[in-house]
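Asks: Build me a structure from this.
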Amino acid sequence: MIRPALLLCFFLAASALPAPPVLAAPAGSAVFTAPCGAVQARKKQAGDLSYQTMWRMQTRVSAMLPRTAQLITPVLRLTLDEMGERERLEFLPPVWGLAVIGKTLDTVLPMRRGGYFEVPAIAQAQARQEDAIVRFNIAPQSKTFEVAWQVAVPDGGSMPYARLAQAFDELRLAQQEMAWWDIMVMEEKNARFDAVRACFADEGGRILVDGMPAGTALSPHCILLPFEPVRASGHTQLVFAGALDSVTLDRRAKYSGTP
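Replies: Okay, the predicted model is just below:
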C-alpha cells in the first residue's frame, strides 16, 4: 500500500508542478461532463483537496500498471485509519461518497463498498478558473489513500486457477518496476501478496475451488482465499458464486486470526 503517513509529501510535490494543459482519462476510464451552472450544495471548506492534486494521484496510480498487464487494475481506496480491516470492507459512505466542486460544478462521483473510487477526467474541472476541489463525505482524519489491485473476472464468475496465478505474476512485475528509492511506493513494492479477496454485492456469496466451498469469511460480503501456486499447474477451476462487487489481490497478514 502507499504509506498514508507520506501522502502529504506527495500532495506538496504535486502542488508544485505546473498543471497540464489537457487532462486525458486513463484507458478504459469514463469521462464526465458536468452541467454548467450546477447548484453548489456542498460548499468548499478547509481540508478539501484540489482536483489537480487528486488527478495527479490517479495518474500516478494508473502508471504503476505494467504495459503487459491484462488482468489487474490499480485503484484508489480510502484507508479509514479509525476502522479495523474487516470493518473497512463493509464501509459505505452515507448518501454520497465524494464530489468534485467548483465555481460552476457540483458533481457526485461513485464510491463502492470498501472505500474504492476513481477520479475521472472532468472537462470543467480542468480549467484553472474553475478552482475545482474534491470533497470526501467522511471525517477529515480519514482522507488518506492506498492502492488496491483488482482482478478482472470473466462474466459468470468462473475461470481457471491459472488465471489467478497470472494476476499475481503481473503484480510482481509491477512491484519490480517500482523504483526502490521512491519513498511513496516503498511499502507497496515490498508487500507480500498471498491471497485473493472476493467481495459480493449481496451477502451469501461463495468462492468455489473445483466445486468445493473455500476461503475464510472476513465480513458479511467478503471472503479471503489463500493463493496456492501448486494449483495453477493443473486444471483447477475457480468460481465466484454470487453477484461480484470486486476481486482484489490481498495479504493474509492484514487480518488477524486468518489461516
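
Asks: contacts, neighbours, all on C-alpha from now
Replies: Fine.

Asks: Near residue 212, how many other residues are there?
Replies: 10 (other C-alpha atoms under 10 Å).

Asks: ok, now residue 85?
Replies: A count of nearby residues for residue 85, using other C-alpha under 10 Å, gives 17.

Asks: Would you confirm that it contacts residue 255?
Replies: Yes - shown here, residue 85 and residue 255 form a contact pair, counting by C-alpha atoms under 8 Å, at 6.7 Å.

Asks: Contact partners for the spatially closest residue to residue 218 that is not a sequence neighbour?
Replies: Closest residue in space to residue 218, ignoring its immediate chain neighbours: residue 86 at 6.0 Å, by C-alpha to C-alpha, 6 or more residues apart in numbering. Listed by C-alpha atoms under 8 Å, 6 or more residues apart in numbering, the contact partners of residue 86 are 218-219, 255.

Asks: For residue 202, state which of those residues is nearest.
Replies: Nearest to residue 202 among those: residue 219, at 11.4 Å, using C-alpha to C-alpha.

Asks: what helix or strand is that closest one on?
Replies: When elements are assigned from DSSP states H and E, residue 219 belongs to no helix and no strand.

Asks: The structure of the following sequence is requested for comparison with the preceding one:
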Amino acid sequence: MVPNNVIAAGVFLLALAAHGGDARARQAAPPVAAAEQGVAADYERAGRFIYAFHKAGMSLAALKAAGKEAALSPGLAGRAHHLAQHYERILAAQVTAPDEELRAVLDEAASLGAAIAQWQGSAAAKEPAAAADSLSAAAAPTEESELPYRHYLELQRQLHGYLPPGPALVDLWFRATYPGMDEAGRDAYVPRGWAVAVRSRTAHQLVPMRRGGYFSLPAIQAAYDERGDILLDDAGRRWLGIWWTLRVPPGQRMPYAAIREARAQIAAVQAKISAFARYLKTVKRSPYDGIKACFHDDGGAILVNGKAVADAVEGQCKVLFDDPARDGADMVEFSGALDVVSFIDGRYYPRKR
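Replies: This next block holds a predicted model:
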C-alpha cells in the first residue's frame, strides 16, 4: 500500500500540474497544446517518480525518522537525512528536476532502503564477538566506525570505469580522515595495527593501509551481497576521502609531460561524473593543479631538469604546482626515499616565499 504522505504529495503535484503545467511548455506551444500536452507530461512524470520512490521502499516520513535514529549507523543516518532534503526539494519544485537528477535520487533511495533493511536485520552479525573473530583478539577494537562497503566499492568501480582506455598513469585510493591530525602528520601516519576491515555476516577480511592513510577496497563477493560494512579502527574516523596518486616508474624519473597526461586522465574521469553525484562532488570539482611528493625523510626533493624545485613544503612532502612556464621541461625526478606522489588542490597549500 502506498503511504499516505506519498499519495498526498502525488495529488499535490498533479493538482499543480493541472492548474499550471510547465511554464516553458506554455511559452513554446499554443495555449491548447500546452494545456493538453504539457499537463499530461507533468502528470506522468511526477506520478512515475513518486511511484518509483515508493517502490524503492522509501517514504519521506521514513527518511526523516531514519535521519534521527540514534541506533542507526551514522553513515546511514546521514544518507537518510540528505536524501529526505533532496526529495523535499524535488517535490517543492513540482518534479521539474532533470531526468538525470531523478534517476540519481531513485538509485540512492533503492541503495539506502536495502542498506537500512540489512542493518536492521543483521544485528547479530554486528556484535563485538563477530569483530573479534575477524580480527586478532589483541587487535579487536572497542570502538569502531562503520561505513557501507557496497556503496564505497561501487564508487571505486565507477571511477575506475571512467578512466580512459590505455595504460593508467594514476591510481585511485580511499584515504581515512584523522581528527586532530594536521596534514603533515597525516602524510607521515603509519598504522600500528589493523586499520581497516570489511565485515559482513559471513565475510571478515582485513584491508592493508599504506603510510598516509591510503587504502583500496578489495572485491569481496560475500560482503557485497550481504551489504557488509567497512570498519575503521577509531569511531572518530567516519569519513573517507578519494585521492589520486601518480604512478612513478621504478627509477623515479619520468617525462614532465607524463604528469600532464596523468592529470588529463583524471580530467576525463571528472567529465563523466554526474553533476548530481553528491558523494563525488569534491572529486568532480577539484582542479588537481599540483602534485605532492612525500618522502620517508627530510632529504627528498623534486628535480625538474636536474634542479630541485618546491613551490610549497608540507612536513616531509614537496609540492609542485601546475605552471605553464614549466611546459618545456623534459624530465622530472623524485630524488630520495619516495613514499607517494598525490594530486592535490593547490589552494590548500600556501606557496613558499
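
Asks: Next, the TM-score between them, please.
Replies: The TM-score (TM-score structural alignment, normalised by the length of structure 1) is 0.74; 232 aligned residues with a C-alpha RMSD of 3.3 Å.

Asks: What's the match for the residue nearest to residue 218 of structure 1 in structure 2?
Replies: Residue pairing (TM-score structural alignment): residue 86 of structure 1 is matched to residue 184 of structure 2.

Asks: Ok, residue 148 of structure 1 next?
Replies: Match for residue 148 of structure 1 (TM-score structural alignment): residue 243.

Asks: quick one, strands of the stretch 151-259 of structure 1?
Replies: 158-160, 195-200, 206-209, 212-214, 216-217, 222-226, 237-241, 244-250 (DSSP state E, counting those that start in this stretch).

Asks: correction: the stretch 1-150 of structure 2
Replies: According to DSSP E, counting those that start in this stretch, the strands that the stretch 1-150 of structure 2 contains are 145-148.

Asks: Look up how far residue 135 of structure 1 lies from the residue nearest to residue 218 of structure 1.
Replies: 25 Å (C-alpha to C-alpha, to the nearest Å).

Asks: sorry, back to before: wait, which of the strands of the stretch 151-259 of structure 1 is closest to residue 128 of structure 1?
Replies: strand 244-250 (35.1 Å).

Asks: Give me the nearest residue to residue 277 of structure 2, chain neighbours excluded.
Replies: residue 104 (7.2 Å).

Asks: Kindly apply the preceding question to residue 165 of structure 1 instead.
Replies: Residue nearest to residue 165 of structure 1 in three dimensions, not counting chain neighbours: residue 232, with 6.2 Å by C-alpha to C-alpha, 6+ apart.

Asks: Which residues are in contact with that neighbour?
Replies: 160-165.

Asks: Reformat these as JSON lines; add neighbour count and distance to residue 42 of structure 1.
Replies: Formatted as JSON lines, those follow (neighbours: other C-alpha atoms under 10 Å; distance: C-alpha to C-alpha, whole Å):
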{"residue": "160", "neighbour count": "17", "distance to residue 42 of structure 1": "46"}
{"residue": "161", "neighbour count": "23", "distance to residue 42 of structure 1": "46"}
{"residue": "162", "neighbour count": "19", "distance to residue 42 of structure 1": "47"}
{"residue": "163", "neighbour count": "17", "distance to residue 42 of structure 1": "44"}
{"residue": "164", "neighbour count": "24", "distance to residue 42 of structure 1": "42"}
{"residue": "165", "neighbour count": "18", "distance to residue 42 of structure 1": "44"}
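
Asks: nearest to residue 140 of structure 1, of those?
Replies: The shortest gap between residue 140 of structure 1 and any of the contacts of residue 232 of structure 1 belongs to residue 164, at 36.6 Å (C-alpha to C-alpha).

Asks: residue contacts, the closest one?
Replies: residue 232.

Asks: Translate it into the numbering of structure 2.
Replies: Using TM-score structural alignment as the criterion, residue 164 of structure 1 maps onto residue 259 of structure 2.

Asks: so what's residue 275 of structure 2 up against?
Replies: Neighbour list for residue 275 of structure 2: 281, 284 [criterion: C-alpha under 8 Å, 6+ apart].

Asks: what about the nearest residue to residue 259 of structure 1 once chain neighbours are set aside, how many residues close to it?
Replies: Leaving aside its sequence neighbours, residue 259 of structure 1 sits nearest to residue 252 (C-alpha to C-alpha, 6+ apart; 7.6 Å). For residue 252 of structure 1, the count of nearby residues is 19 (other C-alpha under 10 Å).
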